[in-house]
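Engineer: predicted model follows, preceded by the sequence.
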Amino acid sequence: MATITHHTVAYANDKQIHYLAAGPINGPLILFIHGWPGTAITWKSQIDAFSAVGFRVVAPDMPGYGQSTARRVADDYCQEALVEGMMALLGDTGRDAAIWVGHDWGAGVTSSVATQHPEAVKALVTLCVPFHTIERGWQGFLPLVNRELYPAEEYEFGQWDYMRNYEEDFEKTIEWFDQDVAGFCKAGNQPSAPISTRFAAITATVRKAGWFGGLPKPPGVELTGPPLLPADVFDSFVGDMQKTGLWPGSAYYLHHARNAEYNGKLVGKLDQPVMFIHAIRDVVCDTKTSRLMEPMRDACSNLTETTIEAGHFVHYEKPDEVQAAIFRFIVEELPSEWPGFWTAGYTKRKGAVAV
């Protein structure tokens, strides 16, 4: 198990980011950026695995979560403000570039970092949410909805209807979440089911039917099975979420137009190694039967894709497979960032003579 240390970096005068760090201080730097909802500790499996082989691993509580600044100030959570925080985080490590790994909104933020500061990205790995989509506002992903599954006349916003719900009824939505934060988090931490046929995601009818199909409040913790995360990690995560509530983290969804202007000014083509991890059971971030991957494929000249049989929280459900995929990606595409590359004296000899 990794020895994890706690750190805090101040930025933008009155804000701070708390982060976890592990592994040798001089090891190649890899940053793990969580999404909604999440905190640094939800990367515990990856922190242990990557630090054990010699990486310097950093995982922040993103703004709005955990011990980082979590004000009810919507401007704190636009992509421009989040990138400012990420650059402060990177600077606090003493490095000027890193491998960035992001999931969900964390993938949106790492994609924004890669767009705005490509020099700070040695390699980019995104899970479930492709580069050049969510961080570019509605136009970055809404036109890519599978309209055979989500006819526009019935599902104007496709599976992203819940995002429109935030814009139209934010405070009421937060009140619903906050009735039972632990129950909500546990319900979202359940194993995925195999998909035999594609069906409309429950997120496609939130404005009409409500969350979880119209339940008056999130299901209680006693109504769902064991969470995907280990019990101690899950309990720490829930404690973090109960501290902040869902308002700050959900405010990431309130800036589509502003984010489009911020990132849309730049072409955002990437030549450095990039990997995307498809979660084949993810019915919301559906990258297999929709066109959601098209912008990433167009924008990245060195793209690796891999598919894992899991749901949206693929790194909780199949951590070993996620770690193996990222390990292989780094070894094959960016070997200079593998720990010990320059110092291990590794020599390959061909044509050994049989005795």
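Structural biologist: Received, thanks. Note that the structure is predicted; figures quoted are calculated from it, not measured. Numbers count the residues shown, from 1 in each chain.

Engineer: contacts and neighbour counts: CA atoms only from here.
Structural biologist: Fine.

Engineer: so which bits of stretch 256-275 are buried?
Structural biologist: 256, 258-260, 262-264, 268, 270, 272-275 (16 or more other CA atoms under 10 Å).

Engineer: swap that for stretch 20-28, please
Structural biologist: In stretch 20-28, the ones that count as buried by 16+ other CA under 10 Å are 20-24, 27-28.

Engineer: another one to put next to it:
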Amino acid sequence: MSTLTWPQGRPVKLAPRANQPSITLDIHETGEGPAVVFCHGFPELAYSWRHQLPAVAAAGFRAIAPDQRGYAGSSAPPAVTDYGLTELTGDLIGLLDALKIDRAIFVGHDWGGFVAWAMPVLYPERTAGVIGVCTPYMAMPQTSLMRRLVNGKDERMYILWFQEPGRAESVMDSRARLIFDRLMRAPLEPAEASRRMMASGELDMNPFRRIEDFQPETPPIVTPEELDVYVRAYEKTGFRGGINWYRNIDRNSREHPQIGVAKLTLPCLMITAAWDGALPPRMAAGMPALCSDLEMHNIERAGHWVQQEFPDAVNETIVDWLKRRFKKP
């Protein structure tokens, strides 16, 4: 198991950008060298990278993980439209500016992966490389397609259920401990997971609205103390900030249709998790045609929270690639 030395967080105020007021991001930072910025997903925190930051720093890099806008102690603006890719990628540029960093390698998992893959398209001059963890380089999925998958029954797809402001929060905010206790567990074997999603005869991909029905059947992948970090953060803030990212999916597609389509020539690493039910490895199949400098690595028996479930395998893959591609001889 990787050694954990989680750096204390500190607030960094970003300068106002493109009609956006100044916001503050809480960041965790350690090490010196080329900058590597870690972008977390939902429902997560910068803390989700607690195993990766010390390993990357020990390899000779400056490892930085922000709690992104809407999460933990970072700013959580009130408007839904404050959480699109324009704003989220702008935050990362604002962070680089505040830290006086010219270029960085961006690492993204889950929603953070969409942000990381958008960086070389929107800000190529500030992006040295990209590492996708579970999230491949692809176009943003549209809600119209999801709605067809569930025959218009929005409650059966969590992303659709999230679209109405306040709806999901009214269910989830009071159940933070239950949600993280059920989510942060080893995955089911894919065939069994698929069977359960179709148990009623219809596809159901929304565990959040009926989290009480999910009984723990696999071991937890976090300690009780680690679980408490997530629970305390979300009991304080609720889930609104992170959910608002989902409410901008269609807007992101309209404003940035080139993301997931434009070809990338910078160094790219894709780490897939064999048992990831949310972002299975097959979703990365189109990446070789879009990324001319790509390495791909699959971690067997790993689920969606791969960087926490198999931290040593993830660290070895990331550090090996970083050293080969970005360390001077």
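Structural biologist: Received the coordinates, thanks. In this text the structure is predicted, and so the values were computed from the model without any measurement.

Engineer: need the TM-score from the superposition.
Structural biologist: The TM-score (TM-score structural alignment, normalised by the length of the second structure) is 0.85; 318 aligned residues with a CA RMSD of 3.3 Å.

Engineer: how about the buried residues of stretch 256-275 of the first structure, which pair is most distant?
Structural biologist: Arg258 and Pro273 (28.0 Å; CA to CA).

Engineer: ok, back up a step: in a markdown table: the buried residues of stretch 20-28 of the first structure, plus secondary structure.
Structural biologist: Formatted as a markdown table, the buried residues of stretch 20-28 of the first structure follow (DSSP: H, G, I helix; E, B strand; the rest coil):
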| residue | secondary structure |
| --- | --- |
| Leu20 | strand |
| Ala21 | strand |
| Ala22 | strand |
| Gly23 | coil |
| Pro24 | coil |
| Gly27 | coil |
| Pro28 | coil |
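
Engineer: circling back to that earlier point, let's have the buried residues of stretch 256-275 of the first structure in a markdown table, adding secondary structure and distance to Ala12 of the first structure.
Structural biologist: Output for these, formatted as a markdown table (DSSP: H, G, I helix; E, B strand; the rest coil; distance: CA to CA, whole Å):
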| residue | secondary structure | distance to Ala12 of the first structure |
| --- | --- | --- |
| His256 | helix | 22 |
| Arg258 | helix | 19 |
| Asn259 | helix | 19 |
| Ala260 | helix | 22 |
| Tyr262 | helix | 18 |
| Asn263 | helix | 20 |
| Gly264 | helix | 24 |
| Gly268 | coil | 25 |
| Leu270 | strand | 28 |
| Gln272 | coil | 29 |
| Pro273 | coil | 31 |
| Val274 | strand | 30 |
| Met275 | strand | 31 |
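
Engineer: residue in the second structure matching His132 of the first structure?
Structural biologist: By TM-score structural alignment, His132 of the first structure lines up with Met138 in the second structure.

Engineer: aligned to Ser192 of the first structure, what sits in the second structure?
Structural biologist: Superposed on the second structure with TM-score structural alignment, Ser192 of the first structure falls opposite Pro187.

Engineer: tell me who's in contact with that match.
Structural biologist: The contact partners of Pro187 of the second structure, by CA atoms under 8 Å, 6 or more residues apart in numbering, come to 218, 275-276, 301-304.

Engineer: filter these down to the ones in helices?
Structural biologist: Per DSSP state H, helices hold no members of the contacts of Pro187 of the second structure.

Engineer: so which residues of the first structure form strands?
Structural biologist: Ranges of strands within the first structure are 5-11, 15-22, 29-33, 56-60, 98-103, 121-127, 274-279, 303-308, based on DSSP state E.

Engineer: any chance of those strands in TSV, plus distance to Leu142 of the first structure?
Structural biologist: Formatted as TSV, those follow (distance: least, CA to CA, whole Å):
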stretch	distance to Leu142 of the first structure
strand 5-11	33
strand 15-22	31
strand 29-33	24
strand 56-60	29
strand 98-103	19
strand 121-127	19
strand 274-279	19
strand 303-308	22
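
Engineer: closest to Arg71 of the first structure out of these?
Structural biologist: strand 15-22 (9.3 Å).

Engineer: the inter-axis angle of the closest one versus strand 56-60?
Structural biologist: 140 degrees (axes from the mean of the first three to the mean of the last three CA atoms, to 10 degrees).

Engineer: so which other helices or strands are in contact with strand 15-22 of the first structure?
Structural biologist: With contacts taken as 3 or more CA pairs under 8 Å, 6 or more residues apart in numbering; DSSP states H and E, strand 15-22 of the first structure sits against strand 5-11, helix 44-52, strand 56-60.

Engineer: what's the last one aligned against in the second structure?
Structural biologist: Yep, that's strand 56-60 of the first structure we're talking about. With TM-score structural alignment applied, strand 56-60 of the first structure matches the range 62-66 in the second structure.

Engineer: the matching stretch vs the first structure, average distance?
Structural biologist: When the first structure is superposed, stretch 62-66 of the second structure averages 0.4 Å from its matched positions, counting by mean CA distance after the TM-score superposition for the first structure.

Engineer: give me the contact list for that stretch.
Structural biologist: So stretch 62-66 of the second structure is in contact with 25-40, 46-47, 49, 53-54, 56-57, going by CA under 8 Å, 6+ apart.

Engineer: apply 7 Å and report the result again.
Structural biologist: Identification of contacts with stretch 62-66 of the second structure by CA atoms under 7 Å, 6 or more residues apart in numbering yields 25-39, 46, 53, 56-57.

Engineer: how far away from the center of its chain is that stretch?
Structural biologist: A distance of 14 Å separates the centroid of the chain from that of stretch 62-66 of the second structure, by CA atoms, centre = their mean, to the nearest Å.

Engineer: what's the counterpart of Gly129 of the second structure in the first structure?
Structural biologist: The alignment partner of Gly129 of the second structure in the first structure, by TM-score structural alignment, is Ala123.

Engineer: count of neighbours near its match?
Structural biologist: 25 (other CA atoms under 10 Å).

Engineer: which residues touch it?
Structural biologist: By CA under 7 Å, 6+ apart, the neighbours of Ala123 of the first structure are 99-100, 272-274.

Engineer: not counting sequence-adjacent ones, nearest residue to the most centrally placed residue in the first structure?
Structural biologist: By CA atoms, centre = their mean, the first structure has its centre lying nearest to His103, at 1.5 Å. Once flanking residues are discounted, His103 of the first structure sits nearest to Leu127: 4.7 Å by CA to CA, 6 or more residues apart in numbering.

Engineer: which residues touch that neighbour?
Structural biologist: 102-104, 107, 276-278.

Engineer: out of these, flag the one nearest to Pro218 of the first structure.
Structural biologist: Taking CA to CA as the measure, Pro218 of the first structure lies nearest Asp104 of the contacts of Leu127 of the first structure, at 21.1 Å.
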